[in-house]
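Undergrad: here is my input; please provide its structure:
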Amino acid sequence: MTEHNILERRALKLNQSSDMPLYLFALAAEEIDLVADVARISRDEAGRLIGYQRPERRSHVKQILEYLDSADVLFPNGLILALPDTVRFKSSRGPGASDGLAVSGTLKIPVPTVGSDPRPAWIVDGQQRSLALGRSKNKRLPVPIAGFVAPTLALQREQFLRVNTVSPLPVNLVTELLPEVVAAPSPRLSAKRLPSALVDMLNMDPESPFAGLIKRASSDEEARKRAVVTDTSLVEALRESLESPAGVLFPYRNMAAGTTDTESIRKLLIVYWSAVRETFPEAWAKPPTKSRLMGGVGIRAMSRLMDRVMSHVDIDSDTVRDATMAELARVADKCRWTSGTWDELGLPWNELQNTPRHISALSNYLARAYVDARATSSGR
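TA: You can find the predicted model right below:
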C-alpha cells in the first residue's frame, strides 16, 4: 500500500472490448475484504431492487475455509470483480509489453481511507470463496482476480447473469434480476423480463391482491413469513399469456413496434386476481399446504382460465368487477382448493402437485367446466 491509499498490482490488460477493460491480476486473501464487497440482493425503502447476490451459504463457505487452512493449498479458482472507473492502468514500456492479446502493466486501485467508507469494487462471481478467503489463516495467499470496469449496477447485474449460466442460479434470483438488466444474456431469459417486471408490480402495487404475498429473492425474513406465492409460478403463468396468441395478454403487445400497453395489462391482472380472491376468500393468502389455489398448480391453472374468462370481459367497463365475478362464478362450485375431492380428476385437494401433469389436468378441467357453463347459460 502506498501513502496515497492506492493499491498497485502487476496486471495484464486483455483486449476483449474497448468499452469494458478486462484486467487479470492477484490480490492477497486479506486484501479482498479491503477492495471488494458483496452486493446482496434486497430492496430499499422505496421498493427499488438493490444488489444481485444470493445469501451466504454457510456450509459451502466452511468447506472452502477448511481447505484454505490446510497444508499445500492450490487455489486456482479466482474471483471476478466489477471495478470502478477510477482504476488506472499504466502499460509497461518496451516492445515485449504486448503480444497482441494482452498488455502487461500496473493496475492502480483506490481503496477507502476509513474502514466505514465503501469499498471500490463489487464481487460478481465468487462471493462464497471471498467470504472463506476473508476468514482464512492464510492471509497472504495469492488469489487470481479477473476484473472488468463496470460503473453501473445494471452492467454488473448483466455480467453476473452471464457468468453464472454454467452453474445455474436460483430461478427466483434470475427472474427478479432480469427487469433490471440492460440486455438479457439469452433469448430464453429475455422472454422472462416483462413477466418478471409484472410480478414486481403485483407484489408492490397496493391495489394488487398479491401485494406482499409473493416470495422474491430480495424478500427479507419478515416478508418471507407473509409471502405464500412463489414468483416463478407467476412468471411462467404470465409468460404463457403474453407469448401465446390465445393468451388474453398477447394483444397488448405490439410486436412490430416493440411496445407493450403495460397499464392495460396491470388493470386486467388486478381486476381478474382480485375477483379470484373475492370468489375464494377462504383459499386466498394461505400457504400451499392449506390452499392449493396459492400453490404453483393453482396459480398456473387459474392463469390459463384467465385467458378464457377475461376474453368475455370489457376491462374499461364500469361494471368490470361484477362481470369478472360473474364469469368466475361459473366454476366456483367445482373448485376444491382447501378440502374435498376434485370431480373428474379423482384427486383429493391436497394431492394436487405443482407438476406439468397436474397443472395440465387441472387447467383442462377448469376450462371444460367454464365452457360447459357458458354453453348452458346461453341455451345451447
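
Undergrad: only C-alpha atoms from now on, for both contacts and neighbour counts.
TA: OK.

Undergrad: stretch 352-361: end-to-end distance?
TA: Across its full length, stretch 352-361 reaches 10 Å between end residues, using CA to CA, to the nearest Å.

Undergrad: second chain to compare with the first, below:
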Amino acid sequence: MADRYTLRLPALEVRQGDKRIYCFAVDGKRLHEFAAVSRVRRDDEELHGYQRPEVLSHIRGIRRYLESDGAILPNALVLAFDSRVTFIPAQRDSDSIAYSVPGELVIPVDETDTETDKPAWLVDGQQRSAAIRDADIEEFPVAAVAFIAGEAEQRSQFILVNSTKPLPKGLIHELLPGTSGQLPPAYERRRLPALLMSRLNTDADSPFLNLISSPTSPTGYIKDNSVLKMLEHSLFEGALYQYRDPADGSGDLKQMMLHLTSFWRIVRDTFPDEFLLQPRSCRLTHGVGIQSLGFVMDALTDGKTAQDVDSPEVRAAVERIKPHAAWRSGDWHFSHGEERRWNALQNTPNDVRVLTTHLLRLVNS
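TA: Modelled structure (predicted):
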C-alpha cells in the first residue's frame, strides 16, 4: 500500500499587508511528491491549469549543469498551496519582528494522488524542478517561496511572476478570464475581451466554435489577437459598450454573447465557404477581415438591443458586401480608383482602416 505521511519543513512566514508568503528549503528530488505542474487544458466546461508545456531543451541544459561540480540554483521556486497545507508558528519573543514569523509548514503527502490531487502547484520554476527530478544526483536542496490560495489567484500570480519573461500571449489570453485580484492595466483592459473570446470559442451556438487558435484549441485558425482587438474596440468604443459597466469593467455577458453571435452568424451565413478557410487562403478569417467586420458590426448595430441584431435590415446590409468582396480571389476596388489584390491586404492599421472604410461604404449604400 502506498505511503501517506506528513512532510514538515521549517519555514518563515512573511506578512505583506493581509497576505502571507512562506519561505523554506526543500530537497528538489522530493518536490514532485507533493507539487504538480498545472498545465493549461480545457474540458467541455472550463479552463484548467495555467502552466506552459515543458521546454525539453531547456530542461536538458539545466540537468547537465546540475550534474556538474559546483552547481547552484540561487533563485527560489514559487509554489501555490491549497488549504490542506498549514503553517504552525513557533514560540516567539515579545520583541520579535511582527512581519516575520518562524514556524513549520505541514504538508500532507499521499503517493496515490494524481497530479491534479496534489496539495501544491508550481507557479514558477517548472523547468528547474523537472531538471532536478531527472538529474543523476541523490539530492539537491532548493529555496522556495509559497502562498496559499485558490486557482484564480494562482493564475493571477502566475501572470505577474512571469510578466518580465516572454510568456506566450495566447496563454495569457486564456488565463485572464479565470484570474482574480489586481493585474497590470494592459491585462485588466483585456480581461473582459478575453472572457468573451473564450466563450465565443467554446459555446456550442457560437459561429466561432473551436475556430480561434489558442493553447487549448490548437486546431483553430483564426488568430486570437485579431478577435481580441475586435472585441476590445467594441467594448470600449462600439456596439458592446452599452452592456459594459465602465466603473468596474464588468458587463452583461449574456447580452454581449447574444449580440456577437447574432452578428457573426449573419457573416457566416453570408459567406459560408469563406468562413471555413484559413487566413492564408481567405482575408475574411485573416486579422484584417476580422477587425474590419468588427467595425462594421459596431456601425450597423450600435444602439440596437442584442435581440434586434439578427434582423432583415442588418442581413441586407451585410449582403451588400457580397458582390464586391474579394476575400479569397480577385481584386478589391477601393475608392479613388485604388485596386489591391485579394491577398495584398495585411493585418496592419492602415490596411484595416482602408478595408473598413470600403466595407462601411458598401453596407451604407
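
Undergrad: specify the local secondary structure of residue 109 of the first structure.
TA: In terms of secondary structure, residue 109 of the first structure is strand; the call rests on DSSP: H, G, I helix; E, B strand; the rest coil.

Undergrad: I'd like to know how far the alignment partner in the second structure of it sits from residue 292 of the second structure.
TA: In the second structure, the residue paired with residue 109 of the first structure is residue 107, using TM-score structural alignment. Applying CA to CA, the value for residue 107 of the second structure to residue 292 of the second structure is 54 Å.

Undergrad: wait, the match of residue 109 of the first structure sits on residue 11?
TA: No. In this structure residue 107 of the second structure lies outside contact range of residue 11 using CA atoms under 8 Å: 11.8 Å.

Undergrad: which one's more surrounded, these two?
TA: For residue 107 of the second structure against residue 11, the residue with the higher neighbour count under other CA atoms under 10 Å is residue 11, and the figures read 23 against 20.

Undergrad: please, where are all the strands along the stretch 101-250 of the first structure?
TA: Ranges of strands within the stretch 101-250 of the first structure are 102-110, 121-125, 142-149, 214-215, 229-230, based on DSSP state E, counting those that start in this stretch.

Undergrad: for residue 348 of the first structure, which of these is the nearest?
TA: When the strands of the stretch 101-250 of the first structure are ranked by distance to residue 348 of the first structure, counting by CA to CA, first place goes to strand 229-230 at 20.9 Å.

Undergrad: show me the contact partners of the closest one.
TA: Where contact means CA atoms under 8 Å, 6 or more residues apart in numbering, the residues beyond strand 229-230 of the first structure that reach it are 213-216, 287-288, 294-296.

Undergrad: try stretch 40-54 of the second structure
TA: The contact list for stretch 40-54 of the second structure (CA under 8 Å, 6+ apart) reads 37-39, 123, 126-127, 151, 155, 158, 171, 174-175, 178, 202, 215-216.

Undergrad: contacts for the lengthiest helix in the first structure, please.
TA: Of all the elements of type helix in the first structure, the one with the most residues (DSSP state H) is helix 356-377. The set of residues external to helix 356-377 of the first structure that reach it, using CA under 8 Å, 6+ apart, is 297-298, 300-302, 304-305, 308, 330-331, 334, 344-345, 352-353.

Undergrad: of these, which belong to strands?
TA: Filtering the contacts of helix 356-377 of the first structure for membership in strands, criterion DSSP state E, returns an empty set.

Undergrad: for ChimeraX, what selects the buried ones among those residues?
TA: Paste this into ChimeraX to select the buried members of the contacts of helix 356-377 of the first structure, with burial taken from 16 or more other CA atoms under 10 Å:
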select :297,298,300,301,302,304,305,308,330,331,352,353
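
Undergrad: quick check: the two most widely separated of the contacts of helix 356-377 of the first structure?
TA: With distances taken as CA to CA, the most widely separated pair in the contacts of helix 356-377 of the first structure is 330 and 353, at 24.0 Å.

Undergrad: rewinding a little: quick check: the match of residue 109 of the first structure vs residue 82 of the second structure, distance?
TA: 10 Å.

Undergrad: got it, and residue 152 of the second structure?
TA: Going from residue 152 of the second structure to residue 82 of the second structure by CA to CA gives 12 Å.

Undergrad: ok, residue 163 of the second structure next?
TA: Between residue 163 of the second structure and residue 82 of the second structure the distance, using CA to CA, works out to 23 Å.

Undergrad: now swap in residue 21 of the second structure and tell me
TA: Using CA to CA, one obtains 13 Å as the distance from residue 21 of the second structure to residue 82 of the second structure.

Undergrad: so what sits against both of those two?
TA: Residues touching both residue 21 of the second structure and residue 82 (CA under 8 Å, 6+ apart) are residue 148.

Undergrad: map residue 320 of the second structure across to the first structure for me.
TA: With TM-score structural alignment as the criterion, residue 320 of the second structure pairs with residue 330.

Undergrad: what's near enough to touch that match?
TA: If a contact means CA under 8 Å, 6+ apart, then residue 330 of the first structure has 369-370, 373-374 as its contacts.

Undergrad: same question for residue 157 of the second structure.
TA: By CA under 8 Å, 6+ apart, residue 157 of the second structure lies in contact with residue 123.

Undergrad: and it, what's its match in the first structure?
TA: So, by TM-score structural alignment, residue 157 of the second structure is matched to residue 159.

Undergrad: returning to what we had before: the contacts of strand 229-230 of the first structure: which two are farthest apart?
TA: For the contacts of strand 229-230 of the first structure, the farthest-apart pair by CA to CA is 216 and 288; their separation is 16.2 Å.

Undergrad: map residue 355 of the second structure across to the first structure for me.
TA: Using TM-score structural alignment as the criterion, residue 355 of the second structure maps onto residue 362 of the first structure.

Undergrad: and the gap between the closest residue to residue 159 of the second structure other than its chain neighbours and residue 215 of the second structure?
TA: Nearest residue to residue 159 of the second structure, sequence neighbours excluded (CA to CA, 6 or more residues apart in numbering): residue 172, at 7.0 Å. In this structure, residue 172 of the second structure and residue 215 of the second structure are separated by 10 Å, where distance is defined by CA to CA.
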